[in-house]
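Peer 1: The sequence and its predicted three-dimensional model are supplied below.
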Amino acid sequence: MAGCAASPKAPKRIETPAEAHARTGERIAADPVAFLREVDERVSRLRQYRLTFYRQERTGLPPRLGPMEEIRAAFRQEPFSVKFNWDSPDMPYYESVYVQGRDDNLLAVRERKGILPFVPPQVRNMDVMLPVKIGKSKNPITDFGLRRMMERTLLPFNIPEIARVMTIRYEGVVGLEPIYRPVFYLRVDRPAGKGMNYARQDLYIDAETLLPAGTDLYLPGDILDVRYRYAHVDPNVQLTDADFRLSPAPPASRPARASAK
C-alpha cells in the first residue's frame, strides 16, 4: 500500500564458534581420513611461514622425556629452508639453520654452551643427521614442517595392508596446551609391528585455521615418545635468503612469548 513503510527484516542469525565447530566435527567424524587429506592439501599451498614450534622428545641413553622446548621457526619451501631460534638460556644453542643446496647441505648451529665445560661456544657446521645420531633430536631438521608432518601421518593410510588394520576416530574439540586454542582431536591406533614405530598417534587440527596444531606419538605400552605443537602460524611473510642465515653475533635472549588464552 502506498505510503506504508516495508517491515524491517529480522537480523540474520550468526553461527556461533561452538556451532561451527560442531558442524565441522560431524564432517570429520563421517570421514576422518578425507578430512586429513584436506588439511594436507591446505598446508601444501603454504610456501613459507613463521611459527612457534614446541618440541618434547624422548632422547638420550636411556631414552627419557625431556623438557618442552620453545622454538621460533621460519620455513621456506623453495629452496627448502628452516631456521630455529631458541630464546631460553637453558638451551644449548642460540640458533640453527639449514638451506638445501647451500654449504654442502650441512646444518649450521650457533652454540650457547660449549660441547665440553672448557670449550667455548662456537659456530659449527654438521651433517643434518648428527643431532639424531648423538641423541639430541628424534628427527633431522630436514623433516620439519607442517607438510612433512601431514605426509608422515597419512603415509600408513596409503598402504592398504596397514590401513585396513588401523583405526582412526574423531574425539571432539579440546583445548590444547601450551597454545591454548580449540582444536579438533583425532586418534589413530595401529597394531604392534606392521613396520610402524608408533602404536598410537594423537593429532590436533586448529579449529579456526584448519592447520595442524600438534601431534603426540606413543610407543607400545602407551609411552609418550614425541610431542609437537605448532602455534602462531603466520603464512603472510616475505622471507628472503637473509632470513636463513645465522646472526653475525649471538642474538640477545628475549622473554619467551606469552601464551594467549
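Peer 2: All right, it came through fine.

Peer 1: switch to C-alpha atoms for all contacts and neighbour counts from now on
Peer 2: Will do.

Peer 1: OK, contacts around the residue most central in space within the chain?
Peer 2: For the chain, Y230 is the residue whose C-alpha lies nearest the centre (Cα atoms, centre = their mean; 4.1 Å). Listed by Cα atoms under 8 Å, 6 or more residues apart in numbering, the contact set of Y230 reads L51, T52, F53, Y54, I179, P212, A213, G214.

Peer 1: ok, structure two:
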Amino acid sequence: MTRAVIAIPLVLSLVAICLSSPPQRKYRPSNRPTQPLVKATADQVTQDAELAQTDPVAFLERCIATCQAEVRGYRCTLEKRERIGRTLKPRERLRVAFQERPFSVLMRWEEGGGMASASLYVDGERKNQLLVMPAGVFLSRLGPLTKSLSSPDVVSTSRYSIPEFGIERGMQRTLSAFRRAKDAGTLNVYYEGIRPVPEAGNRLCHVLRREVNPPEEQGLTRVITYIDVATRLQVSSRLTAGNDLVGEYHFRDIELNPVFAPNQFTPEALKRP
C-alpha cells in the first residue's frame, strides 16, 4: 500500500529552483558540491514522484539502474549512528573515497571512530583483509594494522561489513526488504513527497516511509528512505524500532566519478592527514 501525503505539483517550483542552482546547505557547510549526473527535469521529477507513490519497488529499481549506469565512484562525507546489539554507539563522521571496480573503500574519521583514525579495503588485495590506522600519535607511529573482516573488534564496529558499503548497496538492501514484504503481503510504504533533508546537505529528496509490521531484525518497525531527486541516489535513511534508533546514515558533499590519484587506495593514503 502506498499513499501520498503532499501534493506533487506544490513542490515542482521548488524542484526547478534546486535543479538549476547550487544547493543551500545549513548542515555542516562545506565547499564540496554534489554534481548530479541525472539532468532531471521537472517532468522527470514528477514521473519519479508518481512512480514512488504508486509502485515504490519499481521506483527503487529505476534508481538503482541509474546508479549502476552512471556511478563509478565518489568522494563524500558519511555521518552515521548505529545500535550494535543493545548499545547505541556514538555518532561518527567520516570522509570516504569509494570506487566500484575494483571495489575499494578508504575511510577517514573526522568524528568518532574509536581506536581507528582511518581504514582501507580493496577487494582481492591482502587476502581481502582490512588495513586500519590506529588513532593517537603514539599508536599511529606503528603504522597500519591488518585485520580480518570477521575479527570481533571489526564486526563490533558497524551493522554492515566493509564489503557491504556503498550508496548502491544501501539501495539494494532497501529494495530487497521492499520485495520481501511485497511477496509476504506486508509492504506498507507511504510516499511523503519531496523536501530538503538537512542531514544530506539540504538536498531535495523523495521521502518514503515504510511501516514494518511484523517487526524485522533488531525489532525494526519503521524505515524512512530519502532519494535525491536530481541523482536518484539514496542519500539518507533512518531506521527505528519503536522510539529507539537502530541506525541512521547520511551521505552529503558527494563528488561523483572523481579522478582518483594512483595511490588513492594504497597504504600510503592511510598516512595522509
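Peer 2: Done, it's in. What you see is a predicted model; the values in this text were computed from it and never measured.

Peer 1: Give me the TM-score for this pair.
Peer 2: Remark: TM-score between the superposed chains equals 0.77 [TM-score structural alignment, normalised by the length of the first structure]; 231 aligned residues with a Cα RMSD of 2.8 Å.

Peer 1: Please point out which of the contacts of Y230 of the first structure the second structure shares.
Peer 2: Here is what carries over to the second structure from these, by both residues aligned by TM-score structural alignment, their matches' Cα atoms under 8 Å: L51, T52, F53, Y54, A213, G214.

Peer 1: Which of the residues you listed fall within strands?
Peer 2: Counting by DSSP state E, these place L51, T52, F53, Y54, A213, G214 in strands.

Peer 1: And the fifth one, how far from V183 of the first structure?
Peer 2: Distance of A213 of the first structure to V183 of the first structure, computed by Cα to Cα, to the nearest Å: 7 Å.

Peer 1: any common contacting residues for those two?
Peer 2: With Cα under 8 Å, 6+ apart as the test, A213 of the first structure and V183 both reach Y204, I205, D206.

Peer 1: Distance across stretch 82-101 of the first structure, terminal residue to terminal residue?
Peer 2: From its first residue to its last, stretch 82-101 of the first structure covers 13 Å (Cα to Cα).

Peer 1: Name the residues of it that come out as buried.
Peer 2: In terms of neighbour count (16 or more other Cα atoms under 10 Å), stretch 82-101 of the first structure has its buried residues at 82-88, 93-100.

Peer 1: And stretch 211-222 of the second structure, by the same measure?
Peer 2: Judged by neighbour count (16+ other Cα under 10 Å), stretch 211-222 of the second structure contains these buried residues: E211, V212, L220, T221, R222.

Peer 1: What residue in the first structure is paired with the second one?
Peer 2: For V212 of the second structure, the aligned position in the first structure is R190, judged by TM-score structural alignment.

Peer 1: could you list every residue that touches that match?
Peer 2: Listed by Cα under 8 Å, 6+ apart, the contact partners of R190 of the first structure are V165, M166, T167, M196, Y198, A199, R200.

Peer 1: follow-up on the earlier one: just name the closest of the shared contacts of A213 and V183 of the first structure to D225 of the first structure, please.
Peer 2: D225 of the first structure has its nearest neighbour among the shared contacts of A213 and V183 of the first structure in Y204, at 16.4 Å by Cα to Cα.

Peer 1: Near that closest one, how many other residues are there?
Peer 2: Using other Cα atoms under 10 Å, Y204 of the first structure has 26 neighbouring residues.

Peer 1: now S176 of the second structure
Peer 2: Per other Cα under 10 Å, the neighbour tally for S176 of the second structure reads 14.

Peer 1: Alignment lookup: it to the first structure.
Peer 2: Correspondence of S176 of the second structure to the first structure, assessed by TM-score structural alignment: L155.

Peer 1: Also M133 of the second structure?
Peer 2: By TM-score structural alignment, M133 of the second structure lines up with R110 in the first structure.

Peer 1: Doesn't that match belong to a strand?
Peer 2: Yes: with DSSP: H, G, I helix; E, B strand; the rest coil as the criterion, R110 of the first structure is part of a strand.

Peer 1: Next, work out how far apart it and R50 of the first structure are.
Peer 2: 20 Å.

Peer 1: can you pull out the strands in the second structure?
Peer 2: 73-84, 87-88, 92-99, 104-111, 116-122, 130-134, 145-147, 189-197, 203-216, 220-228, 234-241, 244-256.

Peer 1: Of those strands, give the one that comes closest to L19 of the second structure.
Peer 2: Nearest to L19 of the second structure among the strands of the second structure is strand 203-216 (9.1 Å), distances taken as Cα to Cα.

Peer 1: Report the inter-axis angle for the closest one versus strand 234-241.
Peer 2: Between strand 203-216 of the second structure and strand 234-241, the angle comes out at 30 degrees (axes from the mean of the first three to the mean of the last three Cα atoms, to 10 degrees).
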